[in-house]
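**Student:** quick one, what's the 3D model for this:
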Amino acid sequence: MNRRDIEKRAAQLLQHHGVSQAPIPIKEIAEAEGLVVVEMSFNGDISGALIRNHGSSGIAVNATQHTNRKRFTIAHELAHYLLDHKDKDEDHIDWKFTVIRRDGKSSEASDVQEIEANTFAACLLMPSHFLRADLNNQIGFNGEADLDDAHIKAMAKKYRVSEMALRFRLANLGLIPPA
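**Tutor:** Okay, here's the model as predicted:
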């Protein structure tokens, strides 16, 4: 799936749920899509997991991580669910119980499904039309936004995402130069 299609799917999901401003109520959207969201402790660098069991699905999120990280993890796992991703390396806990984890591997950008899930999560939590509206007065002649660290910090707080996630999203949209 290409970036434009992912952006469109995320926008359709927001429209379907009547979301018109940030921050995106990601847990509520996931639950409205039929996923139970639970927080629990994980060992190692696992941020979360999409759990499928006998036709039911849910998202487990690492309770020890920052709220912004949890929000991104929920959006990432929701992407796996909505994009109907199947993990080639599924963890089979028992004969009909599967888990797709979000961990260090998912952020390496080496697996197509992980790239799609990260892209979907970013599009969902930081919709391009919301960002462009917020930056309307900051866009210069060159099409890039003139933002200082205070602007980035305030926007990240508004969207309830990390400053790094926001910077990546803005750069991917061509609104700021890549770092």
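**Student:** going forward, measure contacts between C-alpha atoms and count neighbours the same way
**Tutor:** OK.
**Student:** from residue 158, how far off is residue 69?
**Tutor:** Residue 69 sits 15 Å away from residue 158, going by CA to CA, to the nearest Å.
**Student:** between those two, tell me which one has more neighbours.
**Tutor:** Counted by other CA atoms under 10 Å, residue 69 and residue 158 do not tie: residue 69 has more neighbours, with 19 against 13.
**Student:** one more sequence to fold, the one below, so I can look at both together:
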Amino acid sequence: MVDPMTVIAQHWNSTPVPIEAIIRDIGLPLSYEPMDDNISGYIERQNGSYRIVVNSSHAPTRQRFTAAHELGHYIYHRDLLGEGVGDNRAYRTEGTDRPNLNIRPIHERQANSFAANVLMPRHRLSDVAEQSTAALAARFAVSQAAMKIRLGR
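**Tutor:** Model (predicted):
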């Protein structure tokens, strides 16, 4: 089995961080499918294998964060996932067709933190911190809101 953290480290110096390549190199299928607007994506297990599915109608920056968030669930919460977990726009399992009572708000925060750390690595941000939030968000292919939170602005 491939070590996910090794794969992430191999891609961490690219800007933007290629989350799709990371997920594929780890060995997880990633697909984009139409969903209700209030659903961002999900990770599911079928026949013992996992796959990540992202809402194809969301903005590309949101899709990247969702993919990284679901990867965080795979890495940190695999033992809790059961058949999977869906995430709404607030990255909560409530109101999805894949609710999972094992996944609590703390797990969602961990997946969000993981996504932010992967997509906006601190060691890369320190080199360019003087740039505007908008410029950094564009450079790292994330939303301005996500970048603002990451920078603590």
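**Student:** nearest residue to residue 125 of the first structure in space, please, no chain neighbours.
**Tutor:** The shortest distance from residue 125 of the first structure to any non-neighbouring residue, by CA to CA, 6 or more residues apart in numbering, is to residue 24 (5.8 Å).
**Student:** what's the answer for residue 121 of the second structure, then?
**Tutor:** Closest to residue 121 of the second structure by CA to CA, 6+ apart is residue 12, at 7.5 Å.
**Student:** roughly how far apart are the aligned residue in the first structure for that neighbour and residue 37 of the first structure?
**Tutor:** Residue pairing (TM-score structural alignment): residue 12 of the second structure is matched to residue 19 of the first structure. From residue 19 of the first structure over to residue 37 of the first structure the distance is 19 Å, taken as CA to CA.
**Student:** between these two, who's got more neighbours?
**Tutor:** Taking neighbours as other CA under 10 Å, residue 19 of the first structure and residue 37 compare with residue 37 leading, 17 against 14.
**Student:** the aligned partner of that one in the second structure: what's it in contact with?
**Tutor:** Aligning on TM-score structural alignment places residue 37 of the first structure opposite residue 30 in the second structure. Neighbouring residues of residue 30 of the second structure by CA atoms under 8 Å, 6 or more residues apart in numbering: 20, 23-24, 51-54.
**Student:** change it to 10 Å
**Tutor:** 20-21, 23-24, 43, 50-54, 67 (CA atoms under 10 Å, 6 or more residues apart in numbering).
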